[in-house]
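Visitor: sequence and predicted structure below; questions after.
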Amino acid sequence: MNREPVSRELFDEVMVPNYAPGNIIPVRGEGSRVWDQDGREFVDLQGGIAVTSLGHCHPGLVGVLQEQSEKIWHLSNVMTNEPALRLAKTLCDQTFAERVFFANSGAEANEAAFKLARRYAWEHYGPEKHEIISFTNSFHGRTLFTVSVGGQAKYLEGFEPAPGGIHHAEFNNLDSVKALISKEKTCAVVVEPIQGEGGVMPADPDFLKGLRQLCDDNNALLVFDEVQSGVGRTGYLYAYEMYGVVPDILTSAKGLGGGFPVAAMLTTAKAAKSLGVGTHGSTYGGNALACAVAQKVIDTVSQPDILKGVKARSEKLRKGMMDIGERHGVFSEVRGAGLLLGCVLTEQWQGKAKDFLSAGLDEGVMVLMAGANVIRLAPSLIIPESDIEEALARFEAAVIKLTA
């Protein structure tokens, strides 16, 4: 079928203007390389914002997608399906979880987690115990509930009144949580082990251990939002393993489908009982096509050599960016874990992250921002070392031009 060519300008004519996409339109990807409409090549360190966990058009994912597409795509939730059951069992076998709920996005997984936390407390302790503690600079999605739990006021502006019973403590400050938590009112503490949109800020191990103890002492559920940090991103299947702190609920999305929309909420059997028949649902959640793809992703990413390779690639990328930062005076530190890294701009370059992103595109490398002061990197977990070297060379060329 022949279609008329499209341009970036068409976006402004037909799309709701909530995004401001760059001027290029990628049309093809393979591994960690992407090509635009003009055939121009880019090394991809964005990973679709930590989504394309195995790169573009991974042969294994393409094969599973094609195979399942010829069987069955979707069923109503009046029935279950084989791929969903297999994926749920795999996730339970490989994590702390005993029960799984499938959705389509990180926001939906978090919505389910927050609803479960409130429902659980309502059933076990009564309606007064409904308050949720989250953290400043956190991000949990764009639904009204999740954006209210998120700790960035700019995403809530103009959408008030927000759901009540939500408080925000200071990330990595346990005393600020102690000042808010209550056995009578707090139903859950919600935290990202590594704040993604908040600047790629890792939690201190003692902070997460302290949250676990506070939740236990106050009969509250501990919720880990691993939408961005999960599925091998840190060199562990999920980051809670790296910290040695087990939550009651964990949310997963982004890399779970390797680019195909799928999400999961993982929890214990005890907590899961509170979402009985009819209390929550998702029309597309757990569809056979998405679950078949996610199964292949988990089977691949969970292999020890893949997880070990994430740590090795992390060191190479981290050192390369730090070296660039030192040579040109642009980064004060590179933080994060695995292949979720944040390069913090020096005082001279504060507020200029978008300039570095644009300069990178001009030189053929795709990077991300995490706020105006941090360059975020979230490439494929299996990006070849040669692509890392090429990306670093291209990014340094961009830095040289920008700082000249």
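Guide: Good, I have the coordinates. Residues are numbered from 1 along each chain as shown.

Visitor: when you work out contacts or count neighbours from here on, use the C-alpha atoms and nothing else.
Guide: Will do.

Visitor: which residues in the stretch 251-400 of the chain form strands?
Guide: Taking DSSP state E, counting those that start in this stretch as the test, the strands found in the stretch 251-400 of the chain are 263-267, 331-337, 340-345, 365-366, 368-369, 374-377.

Visitor: columns mean neighbour count and distance to Leu237 on top of those, output as JSON lines?
Guide: JSON lines is the format used below for the strands of the stretch 251-400 of the chain (neighbours: other C-alpha atoms under 10 Å; distance: least, C-alpha to C-alpha, whole Å):
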{"stretch": "strand 263-267", "mean neighbour count": "27", "distance to Leu237": "13"}
{"stretch": "strand 331-337", "mean neighbour count": "21", "distance to Leu237": "13"}
{"stretch": "strand 340-345", "mean neighbour count": "26", "distance to Leu237": "13"}
{"stretch": "strand 365-366", "mean neighbour count": "25", "distance to Leu237": "25"}
{"stretch": "strand 368-369", "mean neighbour count": "23", "distance to Leu237": "23"}
{"stretch": "strand 374-377", "mean neighbour count": "28", "distance to Leu237": "18"}
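
Visitor: second structure for comparison follows:
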Amino acid sequence: MSSLFQTYSRWDIDIKKAKGTMAEDENGKTYLDFIQGIAVSNLGHCHEAVTEAVKQQLDSVWHVSNLFQNALQEEAADQLAAHSNGDLVFFCNSGAEANEGAIKLARKATGKTKIVTFLRSFHGRTYAGMAATGQDKIKTGFGPMLEGFHYLPYNDPSAFETLKDEEGIAAVMLETIQGEGGVNPANTDFLEAVQTFCSDKQALLIIDEIQTGIGRTGKGFAYEHFGLSPDIITVAKGLGNGFPVGAVIGKKTLADAFTPGSHGTTFGGNMLAMAAVNATLQIVFQPEFLQEAAEKGEYLLALLQAELNGPFVKQIRGKGLMVGIECDGPVSHIISELQTLGLLVLPAGPNVIRLLPPLTVSKDELSSAVGKLKQAIAQHTAVNR
């Protein structure tokens, strides 16, 4: 009997070793890993530069306190500010913690309390994160949620009409591509309506880049595809290439809201995390690297469209190397079959297969993965005719 709380429905796979795109289980079976910790190891498992940076820091100092100066934090913050439209950074430990900080920052900066979010969104499992999430199943059994959240349909520009007379709106919070909600990219009309609504209500725009950021979509941040100007950006997952770390990025106009004593963290921004972040960002934010990731994403989407053209596949969507394959029925059995074939993928809801390969994946590996997908889907449809 396990001593762990059973908060996860775990697969019967125990990964013991991983490098780049490949992972190996306790039995020596190898897999193409198109999960990468759920869009975490964007440079692939055990990337040499990140590994070396953390090793060097291990022999120096791990952790002191945020009461001290931290040159590694300054370097990481400079990189994030230089490659986003933000100016100031707060480091924490996870995506949920980053979103929690963003909500606190928006409320304190505006003096207002209401936050607009969207159905099928996912913003974490803390109380503010759950309250912001537009999925009831995340909240079941936990009692009253944090008040002040309004949930609108995603990709529906007209939905803002329902809030045209609402006062006290501090911010609109959204993912430009919903990850857990099915890999749903926002459309242009919808995002224009978001920006207009924020302007009309003098509300802040919070973009949750936890899953989409740090090169995942072929740009440093996914909001760049859409010409948005967020006031607050949250990042985590790919930020440390596997080391637990998150960040809130904000415009300098918000500086007075986060002053000494207003927000804090014991472990956030510790030296080991910052060593991993700096090594990761120095690679990911190179223009050539991002361009190559974008090209691989286009290659993957084109290949999927060409090969998975049967009636069971309803839609293939995404940007860069964040792809969802919506199917005409549950995909859990297909995901299990893919594990047998040596490919690790995720669901994004019951009917969507989600692909999140590392940005360092090769075109040969992408082709191999598509071949396995084609085989597994063909087997599934043959059995279920």
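Guide: Received, thanks. Model, not experiment: these values are computed from the prediction.

Visitor: for the strands of the stretch 251-400 of the first structure, give me JSON lines that also has distance to Asn77 of the first structure.
Guide: Shown next, in JSON lines, are those (distance: least, C-alpha to C-alpha, whole Å):
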{"stretch": "strand 263-267", "distance to Asn77 of the first structure": "15"}
{"stretch": "strand 331-337", "distance to Asn77 of the first structure": "37"}
{"stretch": "strand 340-345", "distance to Asn77 of the first structure": "35"}
{"stretch": "strand 365-366", "distance to Asn77 of the first structure": "39"}
{"stretch": "strand 368-369", "distance to Asn77 of the first structure": "37"}
{"stretch": "strand 374-377", "distance to Asn77 of the first structure": "37"}
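
Visitor: closest to Ala117 of the first structure out of those?
Guide: Evaluated with C-alpha to C-alpha, the strands of the stretch 251-400 of the first structure place strand 263-267 nearest to Ala117 of the first structure, the distance being 10.5 Å.

Visitor: and the aligned partner of Ser176 of the first structure in the second structure, how far from Pro185 of the second structure?
Guide: Residue pairing (TM-score structural alignment): Ser176 of the first structure is matched to Ala159 of the second structure. Using C-alpha to C-alpha, to the nearest Å, one gets 17 Å for the distance from Ala159 of the second structure to Pro185 of the second structure.

Visitor: these two: who's more crowded?
Guide: Neighbour count, other C-alpha atoms under 10 Å: between Ala159 of the second structure and Pro185, Pro185 has more, with 19 against 16.

Visitor: counterpart of the more buried one in the first structure?
Guide: By TM-score structural alignment, Pro185 of the second structure lines up with Pro202.

Visitor: contacting residues for the closest residue to that match other than its chain neighbours?
Guide: The shortest distance from Pro202 of the first structure to any non-neighbouring residue, by C-alpha to C-alpha, 6 or more residues apart in numbering, is to Ile194 (4.1 Å). Ile194 of the first structure makes contacts with 200-203, 229, 336, as judged by C-alpha atoms under 8 Å, 6 or more residues apart in numbering.

Visitor: shared with the second structure, which of the residues you listed?
Guide: For the contacts of Ile194 of the first structure, the aligned pairs still in contact in the second structure (both residues aligned by TM-score structural alignment, their matches' C-alpha atoms under 8 Å) are 200-203, 229, 336.

Visitor: from those residues, pick the one nearest Ala404 of the first structure.
Guide: Looking across these and measuring by C-alpha to C-alpha, the closest to Ala404 of the first structure is Val200, at 27.7 Å.

Visitor: doesn't Val227 make contact with Tyr238 of the first structure?
Guide: No. Applying C-alpha atoms under 8 Å, one finds Tyr238 of the first structure not in contact with Val227, separated by 9.8 Å.

Visitor: those two: who's more crowded?
Guide: Val227 (30 against 24).

Visitor: now the equivalent of that one over in the second structure. Nearest residue, chain neighbours left out?
Guide: Superposed on the second structure with TM-score structural alignment, Val227 of the first structure falls opposite Ile210. Excluding its sequence neighbours, the residue lying closest to Ile210 of the second structure (C-alpha to C-alpha, 6+ apart) is Val235, at 4.4 Å.

Visitor: got the contact list for the match of Pro185 of the second structure?
Guide: Residues near Pro202 of the first structure by C-alpha under 8 Å, 6+ apart: 193-195, 335-337.

Visitor: which parts of the second structure are helices?
Guide: Using DSSP state H, the helices of the second structure run over 36-39, 48-58, 71-82, 95-110, 127-132, 188-201, 271-284, 287-307, 332-341, 363-383.

Visitor: tell me which residue lies nearest the centroid of the first structure.
Guide: Centroid-nearest residue in the first structure, with C-alpha atoms, centre = their mean: Gln228, separated by 1.8 Å.

Visitor: is it true that that residue touches Gly196?
Guide: Yes. The criterion here is C-alpha under 8 Å, and Gln228 of the first structure meets it with Gly196 at 6.7 Å.
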